[in-house]
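# A predicted structure for the sequence below; I have some questions about it.
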Amino acid sequence: MKRDSLNFIDLFAGAGGLSEGFMQKGFNPIAHIEMNQYAAMTLETRSIYYFLKKVRRLNVYYDYLRGDITRAQLLEAVPPEVLQTVICEEMSTKTISNIFEQIDLIMEQDGINHVDVVVGGPPCQAYSLVGRAQSKHMETPMEQDPRNELYKMYTRFLTKYQPRMFVFENVAGIKTARNGAAFRNLQSHLKRVGYVIEYRELNASDFGVLQNRKRMIIIGWRKGTDFRYPDFPIVNPHATVSDLLVDLPALERGQTLNEYRPNLPINQYLRRFRIRTEHDVLTHHVCRSNTNRDVEIYRRVIELWNDNHSRLNYNHLPEELKTHKNRSSFVDRFKVVEGDMPYCHTVLAHLSKDGHYFIHPDIEQCRSISVREAARLQSFPDSYYFEGPRTAQFVQIGNAVPPLMAKGIATQIKALLGD
């Protein structure tokens, strides 16, 4: 099966949002390279899901999600080669030769003699608008961040494996980083190793994701081939953000409830985009223990939105509710998720620090969103399990490419490749 499939390598894979979209379209992952331990464990767990699904033993996976078996027992339930596709290493000039050796061994063992697509995007903090704003208050400016040069690792993979196409994802702010010099350097390196490239700023909301999330998507193909930048049809999901949340149980702050609301059928959006199926086990529906001060602010934020779609300005809070000395920037630091709109604002990894920017729209709950709610906003299916503590889960989710967006990209790439 692997020889006949379209094969891809995922670089800087994170929790696997890009991989998930490509795998849903039938692409075979040769390797996922990710340096973060918890994200790599998440990738392993998802690889196990796909293996057990193929051999019709998903009951073992669901036993793990229910807590009936340990992770060690889950790992023992699959052959070792299922896990070897996940390479947990930092990419650098010192490690890249070893990473290449591991990938070459995987390809040899699986009888794979070519790579069709390389996907991925280096860490984007140094390119993001938010990162640059924060850089003013840091000892080492973002412009000097060594992660700015990680795209050179990406081009090393293009040179080594000569994929027919590649998909390079990053924040929209990459175009203006370092006054545009970073983006010009990136394009130059991608072209220098033998690829024609085009780029567009795409929005996840055009792929059926209920989130306003703009990303720069660079697509390249080997010189001399007749590929092109795909045209992506706009998907209208005919839904609002509340459709993502309605079947999840109401939570009190600090509570965990991993049972779907009883007697509530799976709605059209969840079913159409396979966010939830009849077989799923609910996990990660846990929220923070917000303080009384936070809850009072949240109540005001939700009321303002519900009354006339207004946002709270931090400076308009009573003095007894203010704790931040900075009153001139990030005055919108408290924000409700737009439940009655066709998409919400961009989900960020900052969720790991606090939930003030992602307040649940239900005033009766008056809390920040749960891990599972964040995953759904990113279009991860409920069967997706994120390893590590809650903070690490929020980081993985916030940094991910929405799988629905990735699937839309993979669909058109597959059509171009003719398979």
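Yep, that arrived.
# contacts, neighbours, all on C-alpha from now
Will do.
# Which residue ranges of the protein form strands?
Taking DSSP state E as the criterion, the chain carries its strands at 7-11, 28-33, 86-87, 117-120, 165-171, 195-203, 214-222.
# Make a markdown table out of the ones you listed and add distance to I302.
Converted to a markdown table, the strands of the chain look like this (distance: least, Cα to Cα, whole Å):
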| stretch | distance to I302 |
| --- | --- |
| strand 7-11 | 39 |
| strand 28-33 | 40 |
| strand 86-87 | 42 |
| strand 117-120 | 37 |
| strand 165-171 | 29 |
| strand 195-203 | 26 |
| strand 214-222 | 25 |
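# so L210 touches V347, yeah?
No: in this structure, L210 is not within contact of V347 by Cα atoms under 8 Å, at 10.6 Å.
# another structure for you, compare them:
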Amino acid sequence: MTSTANQQIRRIKLERLRAGATPRALEICSGAGGLSLGLKTAGFELTAHIEIDPEAAKSYALNFGAGRAADDAWMLPRDMEACSPQGLVTDLGFETSAGESFDLVAAGLPCQAFARIGRSKLRSVAGEEDAFQKDPRASLYRRFLKFVDDTQPLIILIENVPDILNFGGHNVPEEICETLELVGYRTGYTILNASHFGVPQVRERLFIVALADVLGAEPEFPEPTHFLELPRGYEGSRRVALKHVDRKSGRFHEIHDPARTLPEATGTRDALDDLPVIVEHRTDPAVIRRRKVSDVLEYRTLKNGISAYAQQMRSWPCFEAPFGANGHMVRLTPRDFPIFAKMKHGADYPQARKLAEQLFNETLAQRGLSQRHSNSATYRGLRAEMVPPYDPEKFPNKWWKLDPLKPSRTLTAHMGKDTYSHIHYDSQQARTVSVREAARLQSFPDGFNFAGAMNAAFRQIGNAVPPLLGLAVAKTLHRQLTTSSAGAKEADGLYAA
């Protein structure tokens, strides 16, 4: 049951909002700020955040810390396990207590232990089948619930991968919801796909929403705005994730399929075509080596004008970039440029490997060599220069070339080490995507800046909640909060007993 003191804290917050105050948000594990951007744009004040990665925290400060000194406590990285809510508000110089300071508490908790690809890596490293269940990151949601108890928000928002629904046979969101309901929240969770909300990327994410009883409202989730029939692989992943969902509990909200009458999902050409052509990696690699993530290049002028999506990325409020953008760094991998150029749209690593073998055999013939010379140093050296060493059967999805008419596959934090999962659709450019192109595929506006070098920027982008998806969720929450605030007197009457 909710204590009388906690009910009173929530009612006071609701009265404050009814008087016209802006709802205040605390985001835990904020990353560079993809979800925060959605919250800010929807009308929430970014009062505080917690992020352990120094480079991501610096990106957050770059984009949301206007007017603050570089050493301001608000700008610094923090570890949620070493940080208490009261310690946070004290460090930030708030005049309010932790329980008074925040109306919404959100978290994009680390997903490595929950995601199936992360589980496999943990098994490999630890040599144990259940290593993912022992990963300390898997229990951070319990630490998050402690933050909720100390801050008494009106709204709770959690984002993670769908595999958190089937964590070794355990439905973690169901546990979280059960716990929150015991302390006076109405809860719900569902899966949303970023491509259904205008993001040029097929990205499945699990969202949990909890609304304080004092609001007198049930959790809602945004309706899709764009149509895409998901690839078969995503449907299979959904089935695995939903295996342990108990429909009878009423907490799981059935996934809303988009209507075919909606606008088509944003394709990668509409997302990227106005960005600068990058060919220096082949013509003059020194240019790329000298280029910094912060260097700005002008947009392309397109004969038929730019897409609505590109215009949106150029003109996002407070993040406008009307003349050009930064982030035009790409990986220098000369062995593979000829392969990229010949790959078909939508092709993956097995096709790329076949192309590499063909190019290698053609070069052998030109040099008067054949398989008879396979033990020679010349043959082996040439093969190493032209053919990737990965086994196609073990790495079927290691490479992938964007289809210009379809959304991209999911971007991951692994892009910080390897961008071969996103090869540019333009064969003339023959490369993997740039930092800014990855940001566009994630729906970060062009005026959003990333701290650190190329690898750090890719990692931050891959880890982020797509801002457009975050905005869709945040707008729904803001509407519910505004509606509930307007009826605060009625709510007080209901929960005063």
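Thanks, I have it. For clarity, every value in this text was computed on a predicted model and none was experimentally measured.
# Any chance you could compute the TM-score here?
Structural agreement between the overlaid chains, expressed as a TM-score with TM-score structural alignment, normalised by the length of structure 1, amounts to 0.83; 381 aligned residues with a Cα RMSD of 2.8 Å.
# ok, back up a step: between L210 and V347 of structure 1, tell me which one has more neighbours.
Between L210 of structure 1 and V347, counted using other Cα atoms under 10 Å, L210 has the larger neighbour count: 31 against 22.
# what residue of structure 2 matches up with the more buried one?
Under the alignment defined by TM-score structural alignment, L210 of structure 1 is paired with P200 of structure 2.
# need the contact list for N455 of structure 2.
Applying Cα atoms under 8 Å, 6 or more residues apart in numbering to N455 of structure 2 gives the contacts M415, G416, K417.
# With mean neighbour count and distance to D145 of structure 1 as new columns, can the strands of structure 1 be given to me in TSV?
Formatted as TSV, the entries for the strands of structure 1 read as follows, by neighbours: other Cα atoms under 10 Å; distance: least, Cα to Cα, whole Å:
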stretch	mean neighbour count	distance to D145 of structure 1
strand 7-11	24	19
strand 28-33	23	21
strand 86-87	22	24
strand 117-120	25	19
strand 165-171	22	16
strand 195-203	17	24
strand 214-222	20	20
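# do you know which of the ones you listed lies nearest R261 of structure 1?
strand 195-203 (31.3 Å; Cα to Cα).
# how much does the closest one stray from structure 2?
Average distance between strand 195-203 of structure 1 and its aligned residues in structure 2, after superposition and using mean Cα distance after the TM-score superposition for structure 1, equals 1.1 Å.
# relative to strand 165-171, how tilted is that strand?
Orientation note: strand 195-203 of structure 1 sits at an angle of 40 degrees relative to strand 165-171 (axes from the mean of the first three to the mean of the last three Cα atoms, to 10 degrees).
# Common neighbours of L210 and V347 of structure 1, please.
By the contact definition Cα under 8 Å, 6+ apart, L210 of structure 1 and V347 are jointly contacted by L377, Q378.
# and the longest helix for structure 2?
Within structure 2, and with DSSP state H defining each element, the longest helix by residue count is helix 467-486.
# Next SSE downstream of it?
Stepping forward along the backbone from helix 467-486 of structure 2, the first helix or strand reached (DSSP states H and E) is helix 488-495.
# Find me the equivalent region of that next one in structure 1.
Per TM-score structural alignment, helix 488-495 of structure 2 has no counterpart in structure 1.
# What's the match for S434 of structure 2 in structure 1?
Structural alignment (TM-score structural alignment) places S434 of structure 2 against S370 in structure 1.
# Once you drop chain neighbours, what's closest to its match?
Once flanking residues are discounted, S370 of structure 1 sits nearest to C287: 4.3 Å by Cα to Cα, 6 or more residues apart in numbering.
# do the same with D295 of structure 2
Setting aside the residues directly before and after it, D295 of structure 2 is nearest to N326 in space (Cα to Cα, 6+ apart), at 5.1 Å.
# Per the alignment, that neighbour pairs with which residue of structure 1?
With TM-score structural alignment as the criterion, the equivalent of N326 of structure 2 in structure 1 is T283.
# So its match is in contact with R372, correct?
Yes: under the criterion of Cα under 8 Å, T283 of structure 1 makes contact with R372 at 6.9 Å.
# coming back round to it: for the contacts of N455 of structure 2, pick the one with the most neighbours.
M415 (24 neighbours).
# what sits against the alignment partner in structure 1 of it?
The alignment partner of M415 of structure 2 in structure 1, by TM-score structural alignment, is L351. Counting by Cα under 8 Å, 6+ apart, L351 of structure 1 touches Y357, F358, F394, V395, G398.
# next one: D295 of structure 2
Residues counted as contacts of D295 of structure 2 (Cα under 8 Å, 6+ apart) are A325, N326, G327, H328.
# want to throw those residues into JSON lines with distance to G470 of structure 2?
Conversion of the contacts of D295 of structure 2 to JSON lines gives the following (distance: Cα to Cα, whole Å):
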{"residue": "A325", "distance to G470 of structure 2": "22"}
{"residue": "N326", "distance to G470 of structure 2": "23"}
{"residue": "G327", "distance to G470 of structure 2": "22"}
{"residue": "H328", "distance to G470 of structure 2": "25"}
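# now, which of those lie within helices?
Secondary structure assignment by DSSP H places none of the contacts of D295 of structure 2 in helices.
# ok, D340 of structure 1 to N203 of structure 1 distance?
Remark: distance between D340 of structure 1 and N203 of structure 1 (Cα to Cα, to the nearest Å) = 19 Å.
# try V371 of structure 1
Look at V371 of structure 1 and N203 of structure 1: by Cα to Cα, they are 23 Å apart.
# what packs against the longest helix of structure 2?
The criterion is 3 or more Cα pairs under 8 Å, 6 or more residues apart in numbering; DSSP states H and E, and the helices and strands that helix 467-486 of structure 2 contacts are helix 4-18, helix 34-42.
# which of those is buried the deepest?
Highest mean neighbour count of these: helix 34-42, a mean of 24 (counted as mean count of other Cα atoms under 10 Å).
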